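Engineer: quick one: sequence plus predicted model below, questions after.
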Amino acid sequence: MADLMVLCSTTPEMQLRLSGAFDVVYEHDLPDVPTWLDEHGEDIRYILTDGHLGLPSEVLSRVPNLKAVSSYGVGYDAIDTGKTNARGIPVSHTPSVLDEEVATTALLLYLSVMRGFVTQANHAKAGRWETQGGLPLTRSADGRKIGILGLGRIGKALARKLAPFGAEISYCGRSIQDNDYQYFTSLTEMARHVDVLICIAPGGASTHHIVNTDVMAALGANGVLINVGRGSVVDEIALASALNSGALGGAGLDVFENEPYIPKTLREMPNVVVTPHIGSATIETRRAMGALAVDNIVEHKASGKMHTPVPECIHLFN
């Protein structure tokens, strides 16, 4: 009987390794997951999921002998670690291996918004440069004051990538760090100070809609908002309103509140660049993420340990 249930998409390399260590059942092969679990859930010892799908309560409640959960991604707010901890079930994720790639995505969004790159490229590809002339001038991406919400591993990688652009870095987070960047306890105050706010904060109740109307107003009519963290961090209704009224200058978004849905207003605005959650979506990075996700669950089966447990679960290994 299957001892591993896979809820997320996997690569052929992952599937090969998993089949060598487990008896695997894939959710996409099951016509009715709850019914199947009612019959076979007692056999499931491990679950492999991702940060978007998480661990649905209807699955967790049907696997009484679950030993560990491995998440293919760095974000894990869709997994209720309070419930898994209560049952002594450790959860792992895949940090570090995607830091550089997500930081590069944030940088690309920043440059694209500042220089109107998508609009300019579409103008040229449609042949309108020849018939209508050039578009209005854009703004320089050099020498800007940039605030980072969430100066973790990805935030630090982004700060390094911004250095050649002469950026003045500020940050807002749970605590002050040992660096030369300016620290703000108030997100609104930081937004008032900077030209660009880049969000790399995790999801969850503590950050839900933390980027609200007040923060956007503080950024101002020339301000730019970039989000590569979690869609729930930004109030999308307030964002659309601010962009529509001119209270905010532009936005670059790789994450959204109800993925894969992107509000039509955001998709159609010329001063907004949207991408379909591609922060870590390169062959090299996804390969590294997949390898670590499998490493975590294979290691737990072999030794009871995990390479990269989420912070809330570290105490389960002490």
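Structural biologist: Sure, I can see it.

Engineer: use CA for all of it now, contacts and neighbours both
Structural biologist: Noted.

Engineer: nearest residue to the middle of this protein?
Structural biologist: By C-alpha atoms, centre = their mean, the chain has its centre lying nearest to residue 229, at 4.1 Å.

Engineer: would you agree that one is in contact with residue 202?
Structural biologist: Yes - assessed by C-alpha atoms under 8 Å, residue 229 is found in contact with residue 202 at 5.8 Å.

Engineer: picking up where we left off before, quick check: closest non-adjacent residue to the residue nearest to the centre of the chain.
Structural biologist: The shortest distance from residue 229 to any non-neighbouring residue, by C-alpha to C-alpha, 6 or more residues apart in numbering, is to residue 200 (4.0 Å).

Engineer: run a quick neighbour tally on that neighbour.
Structural biologist: By other C-alpha atoms under 10 Å, 24 other residues sit near residue 200.

Engineer: could you check how far it is from residue 185?
Structural biologist: 16 Å (C-alpha to C-alpha, to the nearest Å).

Engineer: cool, and residue 35?
Structural biologist: 49 Å.

Engineer: please apply the same query to residue 220.
Structural biologist: Taking C-alpha to C-alpha as the measure, residue 220 falls 19 Å from residue 185.

Engineer: residue 263 now?
Structural biologist: Distance, residue 263 to residue 185, by C-alpha to C-alpha: 31 Å.

Engineer: show me what the lengthiest helix in the chain is packed against.
Structural biologist: Using DSSP state H, we find that the single longest helix of the chain is helix 283-303. Packing partners of helix 283-303 (3 or more C-alpha pairs under 8 Å, 6 or more residues apart in numbering; DSSP states H and E): helix 12-21, strand 46-50, strand 68-72.

Engineer: what are the contacting residues of it?
Structural biologist: Residues from elsewhere that reach helix 283-303 (C-alpha atoms under 8 Å, 6 or more residues apart in numbering): 10-11, 14, 17-18, 21, 46, 48, 68-73, 92-94, 97-98, 101, 280, 305-308.

Engineer: returning to that earlier point: hmm, residue 148 and the residue nearest to residue 229 touching each other?
Structural biologist: Yes - assessed by C-alpha under 8 Å, residue 200 is found in contact with residue 148 at 7.2 Å.

Engineer: got the end-to-end distance for stretch 269-279?
Structural biologist: End-to-end for stretch 269-279, by C-alpha to C-alpha: 21 Å.

Engineer: how about stretch 181-197?
Structural biologist: 14 Å.

Engineer: now stretch 256-263
Structural biologist: Per C-alpha to C-alpha, stretch 256-263 runs 9 Å from first to last residue.

Engineer: next up, a structure to set beside the first:
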Amino acid sequence: MPEKVLIYSRFPKAMMVRIGQRYDLMDAAGQPPSEKFTLDQLAAVRAMITAGGTPLGVAMMDQMPALQAIVCYGTGYDGVDLAAAASRKIAVGNSPGANSSSVADLAMTLMLAVTRRLLPADAYVRSGSWSSAKPSPLMKPQPGNPGRRIGVYGMGAIGRKIAARAAAFDMDVAYYSRSRHDVPWRYVSTLEALVDWCSVLMIAVRAGADTHHAIDAEMLRKLGPDGYVVNISRGSVIDQQALIAALADNTIAGAALDVYEKEPHAPDALTAFPNVVLTPHIGGHTVESHLAMQDCVIANLDAFFAGKPLPYPVS
């Protein structure tokens, strides 16, 4: 009889099909599990699957006294209270690097879209302004890629792939992270110095207390009126209200975001700017990435139920 596994976050059913072929899934569909299942059912749960950004703290863990494994679908795990899990001897796993290529691809797509003003260009054609030769200040020539200074904040699996892609576009690449890495790109010793140097800031750092609102009003001023910010990491890294203010007064040239402080992101002041490109947190949303993430989830669950250490643990 297959082992039971609680699905804590809301996932499209298609993402759970392969996992459901191996395990008896208790799908909470993003609702509080206590509203979907009895206390006795929750008390028997030994393993759960969650999206890394979904808050998962002490109160939830206490509802599942038999819980021994939290498996994150994806690379992130910022929503999990790791200290609480450790104190309860709950193993936490994720899918490291499984979606790094697709996220890096989207980062470059967003960068190109915002710096080349593809959305205003698309609107210019669709509105008939091009065919009627209507002047548009948004269609004036923009700086190209050769020589553009790309600053990568975070040099993990995704940051490395972004840097490699940017270098292939003949861009000048530098990075800042908590430690220096053996990579061919220039290391900058502070985030402030990186932001001051670059013309496009690529945010690829993990979310956490040390990165919360790391990009604030002062950082955006350092980025300057010709600078762009691209975020494919977590919305918490940018002070979103400061970003809106910086866009409103032309402190920076533009922004491209796949992640937000609150998701899903509803239309607001941020969505009204023509120099902003927005996508609905789809960085890792490719067929190949989902298969790789599911492979990691299955491997972690298989190992746990076999009494072995998780092959992809969060340290």
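Structural biologist: Everything's here; your move. Everything quoted here is computed from the prediction, not taken from an experiment.

Engineer: can you calculate the TM-score here?
Structural biologist: Comparison of the two superposed chains (TM-score structural alignment, normalised by the length of structure 2) gives a TM-score of 0.92, and 310 aligned residues with a C-alpha RMSD of 2.1 Å.

Engineer: where in structure 2 does the longest helix of structure 1 fall?
Structural biologist: With TM-score structural alignment applied, helix 283-303 of structure 1 matches the range 287-307 in structure 2.

Engineer: which stretches in the stretch 1-150 of structure 1 count as helices?
Structural biologist: Along the stretch 1-150 of structure 1, the segments classed as helices by DSSP state H, counting those that start in this stretch run 12-21, 33-40, 57-60, 81-86, 99-114, 117-125, 128-132.

Engineer: compared with structure 2, how much does the shortest one deviate?
Structural biologist: By that I understand helix 57-60 of structure 1. In the superposition with structure 2, the average deviation recorded for helix 57-60 of structure 1 is 2.9 Å (mean C-alpha distance after the TM-score superposition for structure 1).

Engineer: ok, residues contacting that helix?
Structural biologist: By C-alpha under 8 Å, 6+ apart, the residues outside helix 57-60 of structure 1 that reach it are 34, 37.

Engineer: could you pull out the buried residues of it?
Structural biologist: For helix 57-60 of structure 1, the neighbour count (16 or more other C-alpha atoms under 10 Å) marks 59-60 as buried.

Engineer: how far is it from where the chain is centred?
Structural biologist: Here the centre of helix 57-60 of structure 1 is set off from its chain's centre by 23 Å, with C-alpha atoms, centre = their mean, to the nearest Å.

Engineer: same thing with the fifth one?
Structural biologist: Per C-alpha atoms, centre = their mean, the displacement of helix 99-114 of structure 1 from the mean C-alpha position of its chain is 13 Å.

Engineer: that one versus helix 283-303: what angle between them?
Structural biologist: Inter-element angle recorded for helix 99-114 of structure 1 and helix 283-303: 150 degrees (by axes from the mean of the first three to the mean of the last three C-alpha atoms, to 10 degrees).

Engineer: against residue 124 of structure 1, how distant is the residue located most distally from the centre of structure 1?
Structural biologist: Distance to the chain centre peaks in structure 1 at residue 131, reaching 40.4 Å (criterion: C-alpha atoms, centre = their mean). Using C-alpha to C-alpha, residue 131 of structure 1 is found at 10 Å from residue 124 of structure 1.

Engineer: do the same with residue 70 of structure 1
Structural biologist: Counting by C-alpha to C-alpha, the gap from residue 70 of structure 1 to residue 124 of structure 1 is 45 Å.

Engineer: which of these two has more neighbours?
Structural biologist: Taking neighbours as other C-alpha under 10 Å, residue 70 of structure 1 and residue 124 compare with residue 70 leading, 31 against 15.

Engineer: correct me if wrong: that one contacts residue 45.
Structural biologist: No - in this structure, residue 70 of structure 1 is not within contact of residue 45 by C-alpha under 8 Å, at 11.5 Å.

Engineer: can you give me the neighbour number for residue 210 of structure 1?
Structural biologist: By other C-alpha under 10 Å, 17 other residues sit near residue 210 of structure 1.

Engineer: who are the contact partners of it?
Structural biologist: Contacts of residue 210 of structure 1 by C-alpha under 8 Å, 6+ apart are 233-235.

Engineer: map it onto structure 2.
Structural biologist: Checking TM-score structural alignment: residue 210 of structure 1 goes with residue 214.

Engineer: give the equivalent position in structure 2 for the residue nearest to residue 229 of structure 1.
Structural biologist: Using TM-score structural alignment as the criterion, residue 200 of structure 1 maps onto residue 204 of structure 2.

Engineer: measure that match to residue 257 of structure 2 for me?
Structural biologist: Going from residue 204 of structure 2 to residue 257 of structure 2 by C-alpha to C-alpha gives 12 Å.

Engineer: what do those two both touch?
Structural biologist: 231-232.

Engineer: thought residue 38 of structure 1 was touching residue 61?
Structural biologist: No - using C-alpha under 8 Å, residue 38 of structure 1 makes no contact with residue 61, being 9.8 Å away.

Engineer: could you list the residues in contact with stretch 94-111 of structure 2?
Structural biologist: 71-77, 157-159, 161-162, 165-166, 200, 202, 230-232, 256-257, 277, 282-286, 289-290, 292-293, 296-297, 312-314.

Engineer: next: stretch 14-29 of structure 1.
Structural biologist: The contact list for stretch 14-29 of structure 1 (C-alpha under 8 Å, 6+ apart) reads 1-8, 33, 290-291, 294, 298.

Engineer: just to revisit the earlier point, residues of the match of helix 283-303 of structure 1 that come out buried?
Structural biologist: Result for stretch 287-307 of structure 2 [16+ other C-alpha under 10 Å]: buried residues 289-290, 292-302, 304.

Engineer: looking for the alignment partner of residue 231 of structure 2 in structure 1.
Structural biologist: In structure 1, residue 231 of structure 2 lands on residue 227 (TM-score structural alignment).
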